[in-house]
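Student: Below are the sequence and a predicted model; questions follow.
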Amino acid sequence: MKFVDEVTITVQAGAGGNGCVSFRREKFIPFGGPDGGDGGHGGDVVLVADSGLNTLADFRRHRRFRAPNGAPGQGSNCSGRSGESIYVPVPVGTVVHELDTGEVLGDLVGPEDKLLVARGGIGGKGNTHFKSSVNRAPRKSTPGTPGEFRNLRLELRVLADVGLLGLPNAGKSTLLASVTAARPKIGAYPFTTLHPNLGVVELDEGRTFVIADIPGLIEGAAEGHGLGTRFLRHLQRTRLLLQVVDATPGEGQPSPEQGARDILHELEAYSAELAAWPRWLVINKIDNLPPGAGEEIGQRVAAAIDYRGPVFCVSAATGQGTDALVRAAGDYLDAQARREAAATDAG
């Protein structure tokens, strides 16, 4: 199925049914009085997070969602039937924006999370409600109110603990395949990865975490070059970024130092918040280098981007150094989770 991470849809809640004007008509009861029932309420439109979905592709075919209207009231004080609400499944991690105002209506981050996006109209009142001591035969009722109508933009952000970013052909997909059971497309040409791929890392202690690989960035991505920064939104849910640098770039490719600077520049152009995200430097393809050369390249790259964090030298193709990388990432995520839990308890 094609990966789609942004769509626009329209939702229309049901209108409330009109109230009824009716009078009791029975033999031997000449002044039966009003008995008009209320109209039923209109149905709501509700989005529901479904863990079985991983793309918004279904919305390319079905973009309009309308809940049924409430039925009008009837005589004998019979209320109209309310319209049933409709529940629209969306992938976990969907952010819902109102298209006309840009307002964020909600974020469905957990399975079975629900978000009411269009409220049904209220049913009108029948003439029974308007009976009084001075008006015993009211011929007044109220109409049902219309249901809410909204234009929505759905934006999918994948849920992952660790995100991989780097230039095309830096080896991100190979690294993902090396440390997880994921099998992304791998090729010796730019932009092999056309959409985010996810994989689960399983550590010996039974711990797991999820890695996301996004398409490679190039210089000028913030201005739309290459695949642009369209997929960087998926990194905004991660807790740690791994900046993968090719230690042996091919002819015509930027040096490791320049490539790292290009990535940092595109991050800053996209979001200052994402540029300040916890980020580790990973020097890849050291199997093509003599011993110790990877560490030297790592030092030069760190100096070029003013980086003071840990540097990992790995070969995604052979697996060299990847075990230490994923174990360190797992320890970092566990420590971060403990800090967050402690902060929550203290609050």
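Tutor: Structure received.
Student: CA only for contacts and neighbour counts going forward, please
Tutor: Noted.
Student: Pull out the buried positions in the helix or strand hosting Glu268.
Tutor: Using DSSP states H and E, Glu268 sits in helix 256-270. Residues 256-267, 269-270 are the ones in helix 256-270 that count as buried (16 or more other CA atoms under 10 Å).
Student: How much space separates the closest residue to Glu112 other than its chain neighbours from Ile211?
Tutor: Distance criterion CA to CA, 6 or more residues apart in numbering; nearest residue to Glu112, sequence neighbours excluded, is Ala49 at 4.9 Å. To Ile211, Ala49 is 21 Å away according to CA to CA, to the nearest Å.
Student: Pasting the second one now:
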Amino acid sequence: MHHFIDEVILELSSGAGGAGCVSFRREKYVPKGGPDGGDGGKGGDVVFVVRRNLKTLRHLKKNPVLKAQNGFPGEGALRHGKDGESIEIPVPPGTQIKDAETGELLQDLTEEGTSWVFLTGGRGGKGNAHFKSARNQAPRFAQKGEPGKTARVKVELNIIADIGFVGFPNAGKSSLLKVLTNARPEVAPYPFTTKTPYLGVLTVGEEDIVLADIPGILEGASAGVGLGIKFLRHISRTKGLAFLIDLSNPDFLGHFDILLKEVGEFSPELARRKRVLIGTKIDLLESLRPLEELQRKYPDEQVVGISSLTQKGLDALVQIFLRLAKEEE
């Protein structure tokens, strides 16, 4: 996903209602037929629909101004005008619709198949047949249709996952995602390989666990350094966090404190989420002493060591992920 789009500003308009018709019945042998103007059709609605197959908002970036069809005017012989076609805006699960000016959350769309009518079309105007009365047998007026509604909204995507990966660049997040799931993130031995979020599904028996890999976080990320802080919201819905610590890095003992601080600056609630500390790349170590040092420094944390290359420790990690994903909050 080289063009990952997770924010779009849209200008949306529902359709106006069609005008009512002014018409009189004109048939042979009926020289003074009564009013028979039909009603105008209703304007089309603006509807958001959740589609599971969508992963980004890229399709909306190309056309940020969308308008539903106007209703058609009524016709003689009491013929009702055709309703305007509604416009459906497909979005991925986890999409939030906000007021573009105030930032107010208008709707949180999380469930596949959910349909939400955001703007309703204007009602069609009544034809002159409605206005016949004892005092006015031949009304020569009809209603106009109601105007449509227009609004500017900010559409934001917050990916929905069970476990979110947090770590410095090159900590082994993408390698772990690749070996555990069907995801195919770019993996290379240099920092910032991951520039967009990736999702993968880990299947354990009958259970599916969705894992999210976001770009690596740097110290100072909450102040705008690096890429990771921009994508932290994509793990804001996760049930648990996996902090990946590269045990082959000489400064590994300070990494967890920095990462937790940056996550806490972004969201104190996210920093309190259930978590596991994963010491990675144990295949590069001469001994397991770095893992033991990490475990001693954080006796109250769940700390495990793994190698994505040799797959050592992965079975135990999978069971931890399963518990994190399924535990009650």
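Tutor: Yes, it's here. These figures come from a predicted structure and were not determined experimentally.
Student: List the superposition-based mean deviation of the helix holding Glu268 of the first structure with respect to the second structure.
Tutor: For helix 256-270 of the first structure, the mean deviation from the second structure after alignment is 1.6 Å (mean CA distance after the TM-score superposition for the first structure).
Student: residues in the second structure matched by that helix, start to end?
Tutor: Alignment note (TM-score structural alignment): helix 256-270 of the first structure is matched to residues 252-266 of the second structure.
Student: how far does that stretch sit from the chain's center?
Tutor: Counting by CA atoms, centre = their mean, to the nearest Å, stretch 252-266 of the second structure is centred 26 Å from the centre of its parent chain.
Student: Now do the strands in the second structure.
Tutor: Ranges of strands in the second structure, per DSSP state E, are 7-13, 46-50, 65-67, 87-91, 95-99, 105-109, 115-119, 150-157, 163-167, 198-204, 207-213, 240-246, 274-280, 303-305.
Student: and the third one, which residues are buried?
Tutor: This points to strand 65-67 of the second structure. Buried residues in strand 65-67 of the second structure, counted by 16+ other CA under 10 Å: 66-67.
Student: Packing partners of the longest helix seen in the first structure?
Tutor: Secondary structure of the first structure per DSSP state H: the longest helix is helix 322-346. With contacts taken as 3 or more CA pairs under 8 Å, 6 or more residues apart in numbering; DSSP states H and E, helix 322-346 of the first structure sits against helix 172-179.
Student: so how much does the helix it packs on differ from the second structure once superposed?
Tutor: Helix 172-179 of the first structure, aligned to the second structure and superposed, deviates on average by 1.6 Å (mean CA distance after the TM-score superposition for the first structure).
Student: how far out from the middle of the chain is that helix?
Tutor: Averaging C-alpha positions (CA atoms, centre = their mean) puts helix 172-179 of the first structure 24 Å from its chain's average.
Student: Run through the residues that contact Gly39 of the first structure.
Tutor: Gly39 of the first structure is in contact with 16-20, 70-73, 79-82, 123-126, 144, counting by CA atoms under 8 Å, 6 or more residues apart in numbering.
Student: Apologies, that question was intended for Val158 of the first structure.
Tutor: 92-93, 212, 234-235, 237.
Student: Please apply the same query to Val65 of the second structure.
Tutor: Val65 of the second structure touches 10-12, counting by CA under 8 Å, 6+ apart.
Student: could you flag which of those residues are buried?
Tutor: 10, 12.
Student: Quick check: the closest residue to Lys98 of the second structure other than its chain neighbours vs Glu156 of the second structure, distance?
Tutor: Ranked by CA to CA, 6+ apart and with sequence neighbours excluded, the top spatial neighbour of Lys98 of the second structure is Leu105, at 4.4 Å. Remark: distance between Leu105 of the second structure and Glu156 of the second structure (CA to CA) = 10 Å.
Student: Which contacts among the contacts of Val65 of the second structure does the first structure share?
Tutor: With both residues aligned by TM-score structural alignment, their matches' CA atoms under 8 Å, the contacts of those that the first structure also has are 10-12.
Student: what's the first-to-last distance across stretch 153-172 of the second structure?
Tutor: Span of stretch 153-172 of the second structure from end to end, CA to CA: 37 Å.
Student: Can you get me a residue count around the residue nearest to Arg184 of the second structure when sequence neighbours are not counted?
Tutor: Computed as CA to CA, 6+ apart, the closest residue to Arg184 of the second structure that is not its neighbour in sequence is Lys178, at 5.7 Å. Neighbour count of Lys178 of the second structure, defined by other CA atoms under 10 Å: 22.
Student: quick one, what contacts Lys178 of the second structure?
Tutor: 184-185, 200.
Student: same question, Gly32 of the first structure
Tutor: Per CA under 8 Å, 6+ apart, neighbours of Gly32 of the first structure: 23-26.
Student: re earlier: Ala49 and Ile211 of the first structure: which has the busier surroundings?
Tutor: Neighbours of Ala49 of the first structure and Ile211, each counted by other CA under 10 Å, are more numerous for Ile211; the result is 26 against 23.
Student: and the residue nearest to the more buried one when sequence neighbours are not counted, how many neighbours?
Tutor: Closest residue in space to Ile211 of the first structure, ignoring its immediate chain neighbours: Val162 at 4.7 Å, by CA to CA, 6+ apart. The tally of other residues near Val162 of the first structure (other CA under 10 Å) stands at 24.
Student: Centre-most residue in the second structure?
Tutor: Closest to where the C-alpha atoms of the second structure average out (CA atoms, centre = their mean) is Thr95, at 2.3 Å.
Student: Correct me if wrong: that one contacts Ile160.
Tutor: No - Thr95 of the second structure is not in contact with Ile160 according to CA atoms under 8 Å; the separation is 9.4 Å.
Student: Who are the packing partners of the helix holding Glu268 of the first structure?
Tutor: Looks like helix 256-270 of the first structure contacts strand 240-246, helix 272-275, helix 293-304 (3+ CA pairs under 8 Å, 6+ apart).
Student: now, of these, which is deepest in the fold?
Tutor: Most buried of those by mean neighbour count (mean count of other CA atoms under 10 Å) is strand 240-246; its value is a mean of 25.
Student: What angle do strand 162-166 and that strand make with each other?
Tutor: Computed by axes from the mean of the first three to the mean of the last three CA atoms, to 10 degrees, the angle separating strand 240-246 of the first structure from strand 162-166 equals 30 degrees.
Student: how close does strand 240-246 of the first structure sit to the second structure?
Tutor: Taken over the aligned residues, the distance from strand 240-246 of the first structure to the second structure averages 1.0 Å (mean CA distance after the TM-score superposition for the first structure).
Student: In the second structure, what stretch matches that strand?
Tutor: Going by TM-score structural alignment, strand 240-246 of the first structure lines up with residues 240-246 of the second structure.
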